[in-house]
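**Student:** Sequence plus predicted model, see below.
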Amino acid sequence: MSPSLQSRLLAGAMTLMRAREQFNPKKFTKEPSTAAQYSPPPSVEKRVTITRSTFRDWPVFTLAPETPSGKQALYLHGGAWAAEIQAGHWNLIADLVVRTSRTFVVPIFPLVPAVTHRDITPVLTDLWGAIAGEVPTALVGDSAGATMALNLLVALPEGAPAPDVTVLLSPTFDLTFANPESARIAPRDPLLKLDYIRALAASYAGPDGPDSELVSPVHARVDHLGAITVFTGTRDLLNPDAHRYADLARDAPGTQVTIEETADMVHDWMLMPIPEAKTTRAHIARLLR
């Protein structure tokens, strides 16, 4: 099926507006974000019940539906490890809350260059231990947040509760971005620039390096991770590594990786105001229900 007119126009607009520059490493400093930069917009507050708490000094938002199902999800937002959560993330999360009747827990974690993964994964592991176990809990993330979710899944200690569903939206599987297929797609990707995301990924990896098993899932263990569904678009330079990861996990015991690929979609298209996003969100909701 051909991409919609809306998606083609949006991709063209991103190119004209130089959307890749939003992840220019020079834009990001060690200055902390303010509450106004990461709080849910008023439109989201009208759809779900929102409570705010803290965990290890991180702000944590809990978005609950009118009639909770008794299930929940931990959602980790994207932004190349450097950008704060955006309105598009909040709208997606609220939509999934309403569609699935799950309660979503959304931590606001610190960002590069102020931190590395060593500051993030241990806290996420503790947060998971604090919220999961008593009720079925899904693990969901987009972009860099999807990669962090997979890092968390690999890092869970033996005996820790496992997600009942893991959904990864446009994740990065190799923080070195060395796959030549990614370089081939890069000129058609209107949102991601290899040099920029490679630099931000290296900052997130810190002294362990971007090829460390602690940050790059293609170098980490792939066994006993449960059922993982990966959504990826073919205009996303990260797309080839999604297939590479699925190949690595194909014969791994206790792991089932399903690739849901949409032709001609860009990175994180499910956050965008296009028909394909509506279709993908409905699919994600079915998985979470």
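**Tutor:** The structure has been received and is ready for your questions. Residues are numbered from 1 along each chain as shown.
**Student:** C-alpha from now on. contacts and neighbour counts both.
**Tutor:** Fine.
**Student:** In a helix, Leu248, correct?
**Tutor:** Yes - counting by DSSP: H, G, I helix; E, B strand; the rest coil, one finds Leu248 located in a helix.
**Student:** Now do it against Val230, distance only.
**Tutor:** 14 Å (CA to CA, to the nearest Å).
**Student:** Neighbour count for these two, which is higher?
**Tutor:** Neighbours per residue (other CA atoms under 10 Å) separate Leu248 from Val230, with Val230 holding more: 20 against 16.
**Student:** burial of Arg188, as a residue count?
**Tutor:** Arg188: 17 surrounding residues under other CA under 10 Å.
**Student:** ok, it touching Arg235?
**Tutor:** Yes - using CA atoms under 8 Å, Arg188 is in contact with Arg235, at 6.2 Å.
**Student:** And the strands in the chain?
**Tutor:** For the chain, the strands defined by DSSP state E occupy 49-55, 58-64, 72-76, 103-107, 137-142, 166-169, 226-233, 255-262.
**Student:** and the second one, what does it pack onto?
**Tutor:** Strand 58-64 sits against strand 49-55, helix 87-100, strand 103-107, with contacts defined as 3 or more CA pairs under 8 Å, 6 or more residues apart in numbering; DSSP states H and E.
**Student:** Most tightly packed of those?
**Tutor:** Of the helices and strands packed on strand 58-64, the one with the most neighbours on average (mean count of other CA atoms under 10 Å) is strand 103-107, at a mean of 24.
**Student:** Check the offset of that strand from the chain's centre.
**Tutor:** Relative to its parent chain, strand 103-107 has a centroid offset of 13 Å by CA atoms, centre = their mean, to the nearest Å.
**Student:** and the angle for it with strand 49-55?
**Tutor:** Calculated by axes from the mean of the first three to the mean of the last three CA atoms, to 10 degrees, strand 103-107 forms an angle of 40 degrees with strand 49-55.
**Student:** So which other helices or strands are in contact with strand 103-107?
**Tutor:** strand 58-64, strand 72-76, helix 87-100.
**Student:** Out of the ones you listed, the one nearest Gly159 is which?
**Tutor:** Closest of these to Gly159 is strand 72-76, at 18.6 Å (criterion: CA to CA).
**Student:** Give the other helices and strands that the closest one contacts.
**Tutor:** Contacts defined by 3+ CA pairs under 8 Å, 6+ apart place strand 72-76 against strand 103-107, strand 137-142, helix 144-155.
**Student:** Use this one as the comparison:
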Amino acid sequence: MSAPWMPMRTRALDRLLRSSRDPAGVLEPRALAQARRAVRTGPPASWVTGPMAPGVTLETIAVPVRGCEQVRVVLHRPATPGPHPLLVHLHGGGFAIGSVEVFTPFCTQVAARADVLVASVDYRMAPEHVAPTAAHDAIDVTGWLVEHAGELGARADRLGVTGDSAGGNLATVVAQHLRDEGCAGLRHQALVYPSPDLTDREVEELDRHFPVLTPALMRVFRGAYLGDGQDERDPLVSPAHGRLDGLPPTLVQTAENDPLRPDGEAYAQALRAAGVEVRLTCYRGAPHGFVNLPGLTSAGYPALEELAAEVAHHLHGEDR
């Protein structure tokens, strides 16, 4: 099979990751700690991750969730006068790695460009916390944010959810829950290379090499999150198997060189079949994770612009 087209900077990233990443060891304690650690947001790191948007302020709060626990949430507030529409962000990382800090540049850019309050959720992760803990955290935090929106300077009647990869799974889990609860304020969901179906199945082109996220890594993350005995068709785990009608307008962004691309495309098609308004975009030559790597891909900044424009359009509506 011929090698897929990728920009030279993406090929350089691929070579680096291929020489340094061992799927079997990604969940070892030392590797987990390194993958979850806080990251720098200024140069030279920002040459890869993109800069933080000027004027956006950050505030960290603790939100109660079921089981008498608390989850950290980072609020990214634009410089304009509020109250602002509320966008709940769930970060990616295979339900096991990543952090809200990794997504700070992205969240500040969305907050500034879409003029929304972005609440990034530090949900509990596998393997310490198996499914459906992350889904419950995402649901509980979003419910609390909606209930306390006025205190936070946000508008519960203009609500969106967004996430990438594992976070895209959690975002659409939240959207389905809010629909079931009759939340009238839910206006949009933005899913970036999401993983809405965790059932054990064959995925096309798994014999092909993929940069960043490989099929082997997918299996490791899936196993860690599901644990033992979890129903993989439970909509809390695989929202693609839940009820899809009545969901808000949806943006689905996929990457050409990503084993999750078929999942995102299939979910977008299923949403359309259920009567949901969908915008589906596939970024040519892009690897999984491109929104966090605008300096190493050609897709990061265009995808950010598209997502922020869609969020602004749906959450501001007639205000603009």
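**Tutor:** That came in fine, so what should we check first? Quick caveat: nothing in here was measured; it's all calculated off a predicted structure.
**Student:** where does the TM-score land?
**Tutor:** After superposition, the two chains reach a TM-score (TM-score structural alignment, normalised by the length of the first structure) of 0.85; 280 aligned residues with a CA RMSD of 2.8 Å.
**Student:** returning to what we had before: in TSV, list the strands of the first structure along with distance to Ile131 of the first structure.
**Tutor:** Listed next are the strands of the first structure as TSV, based on distance: least, CA to CA, whole Å:
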stretch	distance to Ile131 of the first structure
strand 49-55	11
strand 58-64	11
strand 72-76	9
strand 103-107	9
strand 137-142	8
strand 166-169	16
strand 226-233	19
strand 255-262	23
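**Student:** Which one of the helices and strands packed on strand 58-64 of the first structure lies nearest to Asn179 of the first structure?
**Tutor:** Proximity to Asn179 of the first structure, assessed across those by CA to CA, is greatest for helix 87-100 (28.0 Å).
**Student:** ok, back up a step: wait, which of the strands of the first structure is closest to Ser43 of the first structure?
**Tutor:** Among the strands of the first structure, strand 49-55 sits nearest to Ser43 of the first structure (CA to CA), with 11.6 Å.
**Student:** What residues in the second structure pair up with that closest one?
**Tutor:** Using TM-score structural alignment, strand 49-55 of the first structure corresponds to residues 57-63 of the second structure.
**Student:** Give me the mean deviation of the matching stretch from the first structure.
**Tutor:** The superposed stretch 57-63 of the second structure is, by mean CA distance after the TM-score superposition for the first structure, a mean 0.8 Å from where its aligned residues fall in the first structure.
**Student:** Pull the residues that contact that stretch.
**Tutor:** The contact list for stretch 57-63 of the second structure, computed with CA atoms under 8 Å, 6 or more residues apart in numbering, reads 70-79, 141, 144.
**Student:** List only buried entries from the residues you listed.
**Tutor:** 70-78, 141 (16 or more other CA atoms under 10 Å).
**Student:** Of these, which is the nearest to Val100 of the second structure?
**Tutor:** Using CA to CA, these come closest to Val100 of the second structure at Val74, 7.3 Å.
**Student:** hang on, Ala246 of the first structure packs against Val257?
**Tutor:** Yes - if you go by CA under 8 Å, Ala246 of the first structure and Val257 touch, sitting 5.7 Å apart.
**Student:** what's near enough to touch Tyr123 of the second structure?
**Tutor:** Neighbouring residues of Tyr123 of the second structure by CA under 8 Å, 6+ apart: 71-72, 90, 134, 137-138.
**Student:** Still touching in the first structure? Go through those.
**Tutor:** Using both residues aligned by TM-score structural alignment, their matches' CA atoms under 8 Å, the first structure keeps these contacts from these: 71-72, 134.
**Student:** of the strands of the first structure, which approaches Ser182 of the first structure most closely?
**Tutor:** The nearest among the strands of the first structure, by CA to CA, is strand 226-233 at 12.4 Å.
**Student:** tell me, that closest one lands on which residues of the second structure?
**Tutor:** Going by TM-score structural alignment: strand 226-233 of the first structure matches residues 248-255.
**Student:** picking up where we left off before, mean neighbour count, the helices and strands packed on strand 72-76 of the first structure: which tops it?
**Tutor:** Buried most deeply of those, by mean count of other CA under 10 Å, is strand 137-142, with a mean of 26.
**Student:** tell me how far it is from the chain's mean position?
**Tutor:** The chain centroid and the centroid of strand 137-142 of the first structure are separated by 8 Å under CA atoms, centre = their mean.
**Student:** same check, this time on stretch 130-149 of the second structure
**Tutor:** So, by CA atoms, centre = their mean, the centroid of stretch 130-149 of the second structure is 15 Å from its chain's centroid.
**Student:** picking up where we left off before, ok, which pair from the contacts of stretch 57-63 of the second structure is furthest apart?
**Tutor:** Pairwise distances across the contacts of stretch 57-63 of the second structure peak at 27.9 Å for Gln70 and Ala79 (criterion: CA to CA).
**Student:** contacting residues for Trp144 of the second structure?
**Tutor:** Counting by CA under 8 Å, 6+ apart, Trp144 of the second structure touches 63-64.
**Student:** And it? What does it align with in the first structure?
**Tutor:** In the first structure, Trp144 of the second structure lands on Ala130 (TM-score structural alignment).
**Student:** Excluding chain neighbours, what is closest to Pro127 of the second structure?
**Tutor:** Once flanking residues are discounted, Pro127 of the second structure sits nearest to Ala224: 5.1 Å by CA to CA, 6 or more residues apart in numbering.
**Student:** Per the alignment, name the residue of the first structure opposite the one you found.
**Tutor:** In the first structure, the residue paired with Ala224 of the second structure is Ser203, using TM-score structural alignment.
**Student:** cool, and Cys107 of the second structure?
**Tutor:** Aligned by TM-score structural alignment, Cys107 of the second structure pairs with Ile93 of the first structure.
**Student:** Could you pull up the residues touching the residue lying closest to that match once chain neighbours are set aside?
**Tutor:** Among residues not flanking Ile93 of the first structure along the chain, Phe104 sits closest, at 7.4 Å (CA to CA, 6+ apart). When contacts are counted by CA under 8 Å, 6+ apart, Phe104 of the first structure is found next to 62-64, 72-75, 93, 97.
**Student:** This completes my enquiry, with thanks.
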